[in-house]
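1. Need coordinates for the below:
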Amino acid sequence: MKNNLPAIFPEIAILVDEPLMNYTFTKTGGPADFLAFPKNADEVRELVLYCKDENMPWLILGNASNLIVKDGGIRGLVIMLSDMTDITVEEGLLTAEAGAKLIDATYVALDHSLTGFEFACGIPGSVGGAVFMNAGAYDGEVQTIFESCDVLLADGSIQTYTKDDMDFAYRHTAIQELQAIILRARFRLVKGDYDQIKARMVELTELRQLKQPLEYPSCGSVFKRPVGHYTGKLIQDAGLQGMKWGGAQISEKHAGFIVNVDNATATDYLELIAYIQKTILEKFGVTLETEVRIIGEEV
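-> Okay, here's the model as predicted:
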């Protein structure tokens, strides 16, 4: 099968036994049996229907930013949408394919003097991943500007989900309960002043550079914010900031981040996450839930 799949879809770039550490923001993760890069929704649909017919497991990766792939890798087919990056604007409605970088979408909005997207100017994920997770920063969330998205379901059908269908909550959408792929999303923005929008984006970018450990590979914010607490402060108060576990380290710059400082493995990350959770529960009685998505198999 491994020799045949690229031949079955010669028009689609498909890699075999490809290490996912080459794509994840943590620079960790084992191999995918197959890694495909479709260029449009029709190619995505062809791949999904093939997997359905052949009983082959599949999953979707966006920009692989807020993600940990375990060291054993992923069986079956991994689909990355990084070649689906088209962004258009028409009468205040910004439409972006799922593989477009969220940051790029915010700058397209700026080019059209549209406001509402500024909060996302420093979020390193894809548009599809941002919708999937209801990504947010600096008091803004995807749900505040979301209009609709086109979703490919496991049976090969494509449906449009409106805001009412999405069940938006903190880092949650209805898509997370489905085996489905967001193909494109639409965001409703309003006309604003170009200079004011740009100034706000510059301000937020500087804040991110000041507070986040961008100099190291990381998966972004590891934990959801627990009600009534700040994750970083809990970790600081527990005396864990700066702690190393294998090649992974709780960032000395922001305790809510775990960075790869010395060829960390996914296992280093997962063991350190478990230790943080255990310590915070014991010391403060607070349960930390992961925001980062964890997928794949153990070695």
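
2. Could you use CA atoms for every contact and neighbour count after this?
-> Noted.

3. how close does the closest residue to G246 other than its chain neighbours get to A96?
-> Nearest residue to G246, sequence neighbours excluded (C-alpha to C-alpha, 6 or more residues apart in numbering): D268, at 5.6 Å. D268 sits 35 Å away from A96, going by C-alpha to C-alpha, to the nearest Å.

4. ditto for L77
-> Counting by C-alpha to C-alpha, the gap from L77 to A96 is 24 Å.

5. and those two? which has more neighbours close in?
-> Shown here are L77 and A96; by other C-alpha atoms under 10 Å, A96 has more neighbours (26 against 23).

6. what residues are up against the more buried one?
-> By C-alpha atoms under 8 Å, 6 or more residues apart in numbering, the residues touching A96 are 85-88, 105, 127, 184-186.

7. Show me which of those are buried.
-> In terms of neighbour count (16 or more other C-alpha atoms under 10 Å), the buried residues within these are 85, 87, 105, 127, 184-186.

8. Using a markdown table, please lay out those residues together with secondary structure and distance to F37.
-> Shown next, in a markdown table, are the buried ones among the contacts of A96 (DSSP: H, G, I helix; E, B strand; the rest coil; distance: C-alpha to C-alpha, whole Å):
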| residue | secondary structure | distance to F37 |
| --- | --- | --- |
| T85 | coil | 12 |
| I87 | strand | 18 |
| A105 | helix | 20 |
| V127 | helix | 16 |
| R184 | strand | 16 |
| A185 | strand | 19 |
| R186 | strand | 22 |
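
9. The structure of the following sequence is requested for comparison with the preceding one:
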Amino acid sequence: MENAVIYNHLLTILDEKHIARDEYLKKHTYTKLGGKADFFVTPNRYEDVQKVVKLCHEQRIPLTLIGNGSNLIVRDGGIRGVVLSLANLNKITTDGTRVVAESGAAIIETSRKALAAKLSGLEFACGIPGTVGGAVFMNAGAYGGEIKDVLESILVVDKHGDLVKREAKDLDLAYRHSNISENGDIVLSATFQLKEGNYDEIKAIMDDLTFKRESKQPLEYPSCGSVFKRPPGYFAGKLIQDSDLQGTRIGGAEVSKKHAGFIVNVDNASATEYISLIQHVQKTVKEKFGVALEREVRIIGEEIEE
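-> This is a model prediction of the structure:
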């Protein structure tokens, strides 16, 4: 289907201000990498998300969901079809010991909302840079806590455009894994079951974790956060450090000198350079220690056509 036709279809669902054409995705990723999306849409109502999903399903238009781009690399050729951002769906509410957060809300803000309500359980998330939807999608975790520890249920749009509630126990939540993408679901909101706690004690934990994060991680440069999953019995950062890879560069991408588990965009790197450095790190660690580092970061999109 021609892009002009797709655009006209989208205009029947969304205001023009919620549809961007030929949008550079590096504007929407933490790595500052990524080519153009044919269409970048930002609905602010559940029913509009449903309509976009139904349109793409019925007309066979490629549909790609991105969160806030914190754990994502988009290749330099960009993404064809429709890229869906739920950044406008960002409400967070509390109800007793439950916190309900929409997909586009920052998980950090969700942990702060829990603090304000004197609810304990989300302290571990106070430094995770992603959205609620992304955190649920990958069962994000830090400092000994994971989303699966506190998640009760999610509301999704399924691949047919229907609203469906799914219980946490049915999501196959494991280390940096869920079955959400396998089911073709798009998370609209998540409900977290927390416990009553003491404000000062919760805040002290969050302040300590924030200090640890800011003092150890290279937050001064664009990056995707922790690039690799933790290999069983090892720490990815330690393996990379012991492989003498810190400071290694390909183009504008560099293995962080501050934290070896991070690859930072220090000088207008291309996605190709960034991905090449990831592969170089994997190859070197495998050769030196026999350990295969598995990516935590998602890589999507197309290469630039020669």
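
10. Per the alignment, name the residue of structure 1 opposite R230 of structure 2.
-> Under the alignment defined by TM-score structural alignment, R230 of structure 2 corresponds to R225 in structure 1.

11. mind listing the helices for the stretch 151-300 of structure 2?
-> Read by DSSP state H, counting those that start in this stretch, the stretch 151-300 of structure 2 holds these helices, from start to end of the chain: 180-183, 199-216, 236-242, 271-289.

12. can you tell me what part of structure 1 the last one aligns to?
-> Residues 266-284 of structure 1 are where helix 271-289 of structure 2 aligns, with TM-score structural alignment as the criterion.

13. how close does that stretch sit to structure 2?
-> When structure 2 is overlaid, stretch 266-284 of structure 1 sits 0.7 Å from its aligned residues on average, using mean C-alpha distance after the TM-score superposition for structure 1.

14. Contacts for stretch 174-192 of structure 1 next, please.
-> Residues from elsewhere that reach stretch 174-192 of structure 1, judged by C-alpha under 8 Å, 6+ apart: 41, 59-60, 92-98, 113-117, 127-128, 131-133, 145-154, 165-168.

15. Stretch 151-160 of structure 1 now?
-> 45, 48-49, 52, 148-150, 161, 178-184.

16. Need the helices of the stretch 151-300 of structure 2 in JSON lines (columns: mean neighbour count and distance to F39 of structure 2).
-> JSON lines is the format used below for the helices of the stretch 151-300 of structure 2 (neighbours: other C-alpha atoms under 10 Å; distance: least, C-alpha to C-alpha, whole Å):
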{"stretch": "helix 180-183", "mean neighbour count": "13", "distance to F39 of structure 2": "21"}
{"stretch": "helix 199-216", "mean neighbour count": "14", "distance to F39 of structure 2": "35"}
{"stretch": "helix 236-242", "mean neighbour count": "19", "distance to F39 of structure 2": "36"}
{"stretch": "helix 271-289", "mean neighbour count": "18", "distance to F39 of structure 2": "20"}
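
17. Which among the ones you listed is found nearest to E23 of structure 2?
-> Judged by C-alpha to C-alpha, the one of those that comes nearest to E23 of structure 2 is helix 271-289, at 16.1 Å.

18. what's the distance between K165 of structure 2 and V150 of structure 2?
-> Using C-alpha to C-alpha, we find K165 of structure 2 at a distance of 17 Å from V150 of structure 2.

19. My error: substitute E182 of structure 2 in the last question.
-> 22 Å.

20. Wait, Q143 of structure 1 touches N134, no?
-> Yes. Contact criterion C-alpha atoms under 8 Å: Q143 of structure 1 and N134 qualify, at 6.4 Å.

21. Can you pull the residues that touch both of these two?
-> If you check Q143 of structure 1 and N134 against C-alpha under 8 Å, 6+ apart, the residues they both contact are F168.

22. Could you identify the most distant pair in the buried ones among the contacts of A96 of structure 1?
-> Every pair in the buried ones among the contacts of A96 of structure 1 was compared (C-alpha to C-alpha); the two farthest apart turn out to be T85 and R186, at 13.4 Å.

23. Return the residues in contact with the counterpart of G242 of structure 1 in structure 2.
-> Under the alignment by TM-score structural alignment, G242 of structure 1 pairs with G247 in structure 2. G247 of structure 2 makes contact with 254-257 under the criterion C-alpha under 8 Å, 6+ apart.

24. could the residues you listed be laid out in CSV, adding distance to C126 of structure 2 and neighbour count?
-> Listed next are these as CSV, based on distance: C-alpha to C-alpha, whole Å; neighbours: other C-alpha atoms under 10 Å:
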residue, distance to C126 of structure 2, neighbour count
E254, 26, 25
V255, 25, 25
S256, 22, 23
K257, 24, 17
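
25. and which of the residues you listed is nearest I304 of structure 2?
-> Comparing the contacts of G247 of structure 2 against I304 of structure 2 with C-alpha to C-alpha picks out E254 as the nearest, at 21.7 Å.

26. I'd assumed A260 was in contact with the closest one.
-> No. Counting by C-alpha under 8 Å, E254 of structure 2 stays clear of A260, with 9.8 Å between them.

27. Find the residues that touch each one of those two.
-> Each of Q246 lies in contact with both E254 of structure 2 and A260 under the rule C-alpha under 8 Å, 6+ apart.
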